[in-house]
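*Asks:* would you be able to build a 3D model of this:
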Amino acid sequence: MKKTWNVAVVGATGAVGTQMIECLVERNFPVGKVKFLASSRSAGQVLEYDGKPVTVEELTHDSFDGIDIALFSAGGARSEEFCPSAVKAGAVCIDNSSAWRMNPDVPLVVPEVNPHAIAGYKKKGIIANPNCSTIQMVVALKPLHDFGTIKRIVVSTYQAVSGTGNKAIDELRVQTGELLNGRPPKVEIYPHRIAFNCLPQIDSFCDNGYTKEEMKMVNETRKIMEADIATTATCVRVPVFYGHSESVNIETEKKITVAKARELLEDAPGVELVDNPGNGEYPMAMDVAGEDLTLVGRIREDATIKNGLNLWVVADNLRKGAATNAVQIAELMIEDYLK
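*Replies:* Model (predicted):
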């Protein structure tokens, strides 16, 4: 087995790309050569990798010679265009965009949920990273599904602006300052003001009235969980910088008591149980920024149905919802598949 691996981070200057770089360092990924790739606008910038300067290069079809693993977070269009070139050059692509997620020949992987699916990477040389809101939900639901078989999910998400990228982070910061100083805010990134507001729209609307973000949760959950779970979602953008929160209601075939749910989640990989509401202890977005665990709390039975539970699920959308999940996949790749 190789001792080190050559890694390219595509979209290295973006919100997720910078987190991918941090995760590689923090988790001591055995990197030999590292390459940072981005658009021509960002080429020439100097970033750090483990304390050493690395110059960002322009992404081209010839960027992947000698690369073993390419971590992509540069948007769907670039992933569709450049992943095949990376694979042709001999790299395995782990893609954070939505470009490949529902392709039947591309595994959609959350390591705590369906690590076995990674084996399917050989068909295309690509592994897809799920949507950030889907990742944290299935991490929380997997142990409950294994015990009681989930039939139906009703989820409402409250998603941070960092899910849209650095420009959205800046817009929330600027709009907040403008409003606090009595000035009209500029609206550029979202269809309406995000500061001191909630937007019940993430991505564009489909013909069925749902947004693309909501349909991602529906379709990706079935693929990852490998079960035809009836899912309905409402996705809302909220004025929070980092951390997605979710209200999740599930109906199961076998009854799961609150005590049993807590027991299952307490030992679940990637989960931290924070569920003592009487003492004001429950998951909050401000607690997950920079963290990799999925926090679960507010567990209670749904009295309107026979076998129902409500949960509150929170995670850092840039970390577990994107960068950390991708690096975890890479760790499994070098451990079990790449030699």
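*Asks:* rest of the way, CA atoms for contacts and neighbours
*Replies:* Noted.
*Asks:* surely L265 and K142 touch.
*Replies:* No - L265 lies out of contact with K142 (C-alpha atoms under 8 Å); the separation is 9.2 Å.
*Asks:* residue ranges for the helices of the chain, please.
*Replies:* When assigned using DSSP state H, the helices of the chain occupy the ranges 15-26, 76-88, 132-148, 166-180, 212-225, 258-266, 285-288, 324-336.
*Asks:* please generate a structure for the following sequence too, so the two can be compared:
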Amino acid sequence: MPQVDDPAAPRIAVVGATGAVGGTLLELIEDRALPYRHLALVASASSAGRTIRVDGRDHRVTELPRFAFGTVDAALFCAGEQVSREWVPVAVAHGALAIDSTAAFRMTPGTPLVVPQLDAAELGRRPAGGVIAVPGAATVPVVRVLRDVERRWGIRRIVVSTYQGASGAGHSGIEELQDGSRTVLQDPQATVPSTQFSPPLAFNVLPGIGEVLEDGSTLQEREVADEVRKVLGLPGIEVTATCVRVPMVSGHGAAVWTQCRSAVDRAELVALLRALPEVVVHDPGGPTPAALSDPDQLHVGRIRVSTTAPDGFWVWLATDNLRVGGALDAVRVVEELLARGAL
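*Replies:* Model (predicted):
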């Protein structure tokens, strides 16, 4: 529904409203008819003053340092980890509930890390610290598939290989891939821009995402492993991730190997996956991120139980990363809070 006069409806701010995730978040607010009494759009100085139309109304973007967080009930942060670290405490200090889509507070003790399809019960009350974190787009599909697997067969080990499009680096990542692709097509020997991705992503595959750590893994790979453990409530489980950047504008794919504590029956596994909320199972076959029938669903295929180790299986996951695990989960958190009277 559009903006409402109901005093029970929340006042909402979107911090990072002009970014890739922020723009998708505003689309979802419209698509899902999220009720709100007031909507504030907040971004950096370079975007301040822009006008964005939401639900038939024009909203002017406010520069972040000039925004008064005391005027809203909830602030949805999707402007990057550094922005969240600086401004989420400010929002909370002024009485706003912060719903953060970045990695800034996901592993902070006492901060709930919420996947609404799995942890809606955690949204029955406002967290003491005033912050609700949403897992990363690479983590959400994995935990949504494996929560019921763990309950049925138990899990010993998880190996995740992700294939992530340029949109994970925001608008600038998308633009660099597009510009680089045009450059290479015109002149394969030309120098390709590589500000966001080094080496250039155009017609290439980059075998790591983010800062490289002392053990050779990347920061994002460590984050995926830590987030999977926290959401599944399995702090001691072995989780290994390899995160790869691929030359696709948007979308994520992931190959996930899971070793269970007992033998897995494939027919039962397929039935379990089909019963999961907001999941589309492609069996036989495998979905591709560029051709999803419904971008708000998690798509699962390539379901294979090992013939040599029947306690292990592979699945392939495909998602629209700007919606599933990003903007959509933040909106779903608000919806669940409203349904439970916690906002």
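*Asks:* let me have the helices of the first structure in a markdown table, extended by mean neighbour count and distance to L311 of the first structure.
*Replies:* Formatted as a markdown table, the helices of the first structure follow (neighbours: other C-alpha atoms under 10 Å; distance: least, C-alpha to C-alpha, whole Å):
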| stretch | mean neighbour count | distance to L311 of the first structure |
| --- | --- | --- |
| helix 15-26 | 20 | 27 |
| helix 76-88 | 19 | 31 |
| helix 132-148 | 23 | 9 |
| helix 166-180 | 17 | 28 |
| helix 212-225 | 20 | 17 |
| helix 258-266 | 17 | 10 |
| helix 285-288 | 18 | 15 |
| helix 324-336 | 20 | 22 |
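*Asks:* so for W5 of the first structure, which of these sits nearest?
*Replies:* helix 324-336 (8.4 Å; C-alpha to C-alpha).
*Asks:* export the helices of the first structure to CSV and tack on distance to E272 of the first structure?
*Replies:* Listed next are the helices of the first structure as CSV, based on distance: least, C-alpha to C-alpha, whole Å:
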stretch, distance to E272 of the first structure
helix 15-26, 19
helix 76-88, 32
helix 132-148, 9
helix 166-180, 27
helix 212-225, 20
helix 258-266, 7
helix 285-288, 11
helix 324-336, 16
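*Asks:* G125 of the first structure: which of those is closest?
*Replies:* Here helix 76-88 is closest among the helices of the first structure (C-alpha to C-alpha), at 5.8 Å.
*Asks:* which helices and strands sit right next to the closest one?
*Replies:* strand 92-95 (3 or more C-alpha pairs under 8 Å, 6 or more residues apart in numbering; DSSP states H and E).
*Asks:* what stretch of the second structure does the strand it packs on fall on?
*Replies:* Aligning strand 92-95 of the first structure against the second structure (TM-score structural alignment) gives residues 97-100.
*Asks:* same check, this time on stretch 141-148 of the first structure
*Replies:* So stretch 141-148 of the first structure sits over residues 146-153 in the second structure, by TM-score structural alignment.
*Asks:* how much does that stretch stray from the first structure?
*Replies:* Mean deviation of stretch 146-153 of the second structure relative to the first structure after superposition (mean C-alpha distance after the TM-score superposition for the first structure): 1.7 Å.
*Asks:* please apply the same query to stretch 172-186 of the second structure.
*Replies:* Mean for stretch 172-186 of the second structure is 0.7 Å (mean C-alpha distance after the TM-score superposition for the first structure).
*Asks:* ok, residues contacting that stretch?
*Replies:* Contact with stretch 172-186 of the second structure is made by 166-167, 190, 192-197, 200-203, 247, 249-250, as judged by C-alpha atoms under 8 Å, 6 or more residues apart in numbering.
*Asks:* between all of those residues, which two are at the greatest distance?
*Replies:* Farthest-apart pair in the contacts of stretch 172-186 of the second structure is A190 and S250; separation 24.6 Å (C-alpha to C-alpha).
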